[in-house]
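Visitor: The following block contains a protein sequence and its predicted model.
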Amino acid sequence: MKLNKFWPIIAALFLVGIAFTMVVDNEFYFYATYAVMQLMIMGIAWNILGGFTGYVNFGSGGFFAVGAYTTVFLHRAFDAPPLLIAVLVAPIVSGLIGLGVGYFTLRLKGVYFAIATLAVAIILETIVVNWEYVGGAGGYYLLIPEDVVFFDSYIEWLFVLILAITLIAIIVSRYLNSSKIGQGLAAIRDDELAAECMGVPTLKLKLISTTVMGGLMGAAGAPFPYFITFVEPASAFNLLVAVMAIAVPMIGGTASWIGPVVGGLLLGTIQETVTVNISSELNLLIVGVVLVGFISLAPQGITGLYQDFIHFIRKRRKGNG
């Protein structure tokens, strides 16, 4: 997508979201779209490290939880400050943790790196479980403000906030994908040793990747406590968070910035539809079936299928010409 088309689309999407709050009265649609966009952000974040850089990360849920518990900490320490402050602070905290984790784990590769990131998530969960200030193992309740300026309900404010975070995540992902940083990350993904021989600063780029991944995951988790009003380690550090973050780009496509957007939209819509019409307990089964299907039949994801289709059409036209 060309730059002169990208920014108008981003602005239009935000304006459509604002208009959505003015014309829709049923709060279910705000809850459902919030869940879809949260999923999209998680997929975008995971893809920056797992897709662009080629380092599969099983501990991304830990950074999501760091964002959520940063909000809980601020809520407790400063007597419920505005959520916007938490959304600004949480990505910084989780991004710095991502930087630290990357520094100590990025010398590992393949399955060893994946296991190390999972271990980090377990360590973070253990810390939270034993930290009574943020609720410990028993969890923490947050009271939602009854009144919110400019909106009829708090979920509308959360919807607009998660929309803004989603658009920022898309902007960041697109920039990384199309910049020299993205070219360096792609070189690392394709052949890290060759990239080092060519002078690519591999460690620096990988640290950027882990920092951005952590920051975006934290941004996705920051509004989460207000969305569910009760946070406990079992929900914030749920392995399903990491699984969903991986599934989204795998289904949408890991090679480009738009893959997780498409994957998140598709998978999130399927999940919400199944939850309403069948059963929420089937969500994980649906995710597994869809993920296995794409890995088996379309390993490049939806965007890969689209590119193959375009290539086929062009080849056929040349043949007919």
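Guide: Arrived safely. Residues are numbered from 1 along each chain as shown.
Visitor: When you work out contacts or count neighbours from here on, use the C-alpha atoms and nothing else.
Guide: Fine.
Visitor: Okay, Ala45 and Ala137: tell me how far apart.
Guide: Here Ala45 is placed at a distance of 27 Å from Ala137 (CA to CA, to the nearest Å).
Visitor: The closest residue to Phe30 other than its chain neighbours sits in which helix or strand?
Guide: In space, not counting the residues next to it along the chain, Phe30 is nearest to Phe159; the distance is 6.0 Å by CA to CA, 6 or more residues apart in numbering. Per DSSP states H and E, Phe159 falls inside helix 154-178.
Visitor: List of residues touching that helix?
Guide: By CA atoms under 8 Å, 6 or more residues apart in numbering, the list of residues contacting helix 154-178 from outside reads 10, 14, 17-18, 21, 27, 30-31, 33-34, 37-38, 40-41, 44-45, 48, 52, 144-148, 151, 182-183, 216, 219-220, 223, 227, 256-258, 261.
Visitor: Over to stretch 293-304?
Guide: So stretch 293-304 is in contact with Pro249, Met250, Ile251, Gly252, Gly253, Thr254, Ala255, Ile258, Gly259, Val262, Gly263, Leu305, going by CA under 8 Å, 6+ apart.
Visitor: one more time with 10 Å, if that's ok
Guide: Stretch 293-304 has contacts (CA atoms under 10 Å, 6 or more residues apart in numbering) with 247-260, 262-263, 266, 287, 290-292, 305-310.
Visitor: and if you look at stretch 71-85?
Guide: By CA under 10 Å, 6+ apart, stretch 71-85 touches 65-67, 69-70, 86-90, 133-135, 139-145, 157-158, 161, 218, 221-226, 230-231.
Visitor: start to end distance for it?
Guide: End-to-end distance of stretch 71-85 (CA to CA): 9 Å.
Visitor: Could you do stretch 247-265 as well?
Guide: OK, stretch 247-265 end separation, CA to CA: 12 Å.
Visitor: shouldn't Gly67 be in contact with Pro223?
Guide: Yes: Gly67 lies in contact with Pro223 (CA atoms under 10 Å); the separation is 8.2 Å.
Visitor: adding another structure so you can compare the two:
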Amino acid sequence: MTNLRFGLLGLALIVALWLAGRLVTNEYVFFAGYAVAQYILLATAWNLLGGYAGYVNFGTAAFFALGAYVSVAVNKLFEPPLIVLILVGALASGAVGLAMGYLTLKLRGVFFSIATLALAIVAQAVVTNWEFVGGSSGAYLLRPTAGPWGGSYVEYLFYVMLVMAVGAVVLARCIERSKIGFGLAAIRDDELVGEAYGVPTLRLKLLVTVLSGALMGMAGAPLPFYVAYLDPPSAFNLAYAVNTIAMPLIGGASTWVGPVIGAVLLTAVQETAMVTISSAANLMIVGLLMVLFISLAPNGIMGLLRGVRSRA
């Protein structure tokens, strides 16, 4: 299947879900669908750097919250369309990704992970003291009642997030099967050997850091309209960082489909637990699943499937 055919398949999926959405009367379906699409986007963005290149990023919440708060700031100034806010969030988070890459990508292993975690802590401190976007008190946004093409605004947010998630998956698949993907695989397996064979390691790492940060910023930009109230503890919630790492690991890191499988599975389990048990159980569920998969299936669901296929 070529990349063009895969892109057309993604477009067909969006159209099919849009047609199915015409039959939905319960708005909670779109709330839950938004969460699934958001985590597919975040997990795919994380996987570009963490799965393909092997650089584990703990700073997901920083890029995600930056996109959300830039969206709040720009909306207070101009009130532009949502697509403009998404583009501005992507540019801001991508620029921070570039700066972070220059400062931290010479570090490796746990040192890089600690540096990205420090970025999230610093970003939260900055936002907490940024009074223009509400500071520690948070910011309220009045969500429109209807989308630009009819239907509820939550339904509109879901389709916007769905389009971005599908686009990110198509991008990840194209990267995985290109020279960039092979170069990133060399970095993941042995960076020094890759450099010896002429792989432009720093250039590739900077590229995927910018792409990863931009996609996370895009995921965060619609958040203020989705939740209607945004404060630093919720925007920088630990669940974003934990889930975004757990989903590719459970589905199978270093593959484009692994984050999709992990995001759908884990979000479905968490949404079910939130309704039937408590939202406080979500991180416990994630922790148990991570321990289970790391112990029994370190290559995730895709690794299990590959093992079954090879034995067959």
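Guide: Arrived safely, thanks for sending. Source: prediction; values computed, not measured.
Visitor: what number of residues lie near Gly59 of the second structure?
Guide: Using other CA atoms under 10 Å, Gly59 of the second structure has 24 neighbouring residues.
Visitor: next one: Glu271 of the second structure
Guide: 17.
Visitor: What ranges does the second structure have for its strands?
Guide: For the second structure, the strands defined by DSSP state E cover 139-140, 229-230.
Visitor: quick one, which of the ones you listed is nearest to Lys205 of the second structure?
Guide: With CA to CA, the closest approach to Lys205 of the second structure among the strands of the second structure belongs to strand 229-230: 31.8 Å.
Visitor: ok, residues contacting the closest one?
Guide: Applying CA under 10 Å, 6+ apart, the contact partners of strand 229-230 of the second structure are 65, 68-69, 72, 133-143, 223-224, 235.
Visitor: Residue nearest the middle of the second structure, spatially speaking?
Guide: Leu42 (0.7 Å; CA atoms, centre = their mean).
Visitor: wait, that one sits on Thr244?
Guide: Yes: at 6.1 Å, Leu42 of the second structure counts as touching Thr244 under the criterion of CA under 10 Å.
Visitor: Now the common contact residues for the two.
Guide: Common contacts of Leu42 of the second structure and Thr244, defined by CA under 10 Å, 6+ apart, comprise Thr60, Ala61, Pro259, Ala263.
Visitor: Name the nearest of these relative to Ala95 of the second structure.
Guide: Nearest to Ala95 of the second structure, judged by CA to CA, of these is Thr60 at 14.5 Å.
Visitor: For that closest one, which non-adjacent residue is closest in space?
Guide: Using CA to CA, 6+ apart and skipping residues adjacent in sequence, the residue nearest Thr60 of the second structure is Ala241, 5.3 Å away.
Visitor: Count the residues that sit near that neighbour.
Guide: Under the neighbour criterion other CA under 10 Å, Ala241 of the second structure is assigned a count of 22.
Visitor: Hmm, Ala62 and it touching each other?
Guide: Yes: between Ala241 of the second structure and Ala62 there is a contact under CA under 10 Å: 9.1 Å.
Visitor: who touches both of the two?
Guide: Counting by CA under 10 Å, 6+ apart, the shared contacts of Ala241 of the second structure and Ala62 are Leu117, Ala120.
Visitor: what's the mean distance for the helix holding Phe159 of the first structure versus the second structure?
Guide: In this overlay with the second structure, the average offset of helix 154-178 of the first structure from its partner residues is 0.7 Å by mean CA distance after the TM-score superposition for the first structure.
Visitor: from the chain's centre, how far out does that helix sit?
Guide: Centroid separation between helix 154-178 of the first structure and its chain, computed with CA atoms, centre = their mean, to the nearest Å, is 10 Å.
Visitor: so it matches what in the second structure?
Guide: Under TM-score structural alignment, the match for helix 154-178 of the first structure in the second structure covers residues 153-177.
Visitor: Now the matching stretch: buried residues?
Guide: Buried residues in stretch 153-177 of the second structure, counted by 16 or more other CA atoms under 10 Å: 153-176.
Visitor: about what we covered before: can you flag the buried ones in the contacts of stretch 71-85 of the first structure?
Guide: Neighbour-count burial (16+ other CA under 10 Å) applied to these gives 65-67, 69-70, 86-87, 89-90, 134-135, 139-142, 144, 157-158, 161, 218, 221-226, 230-231.
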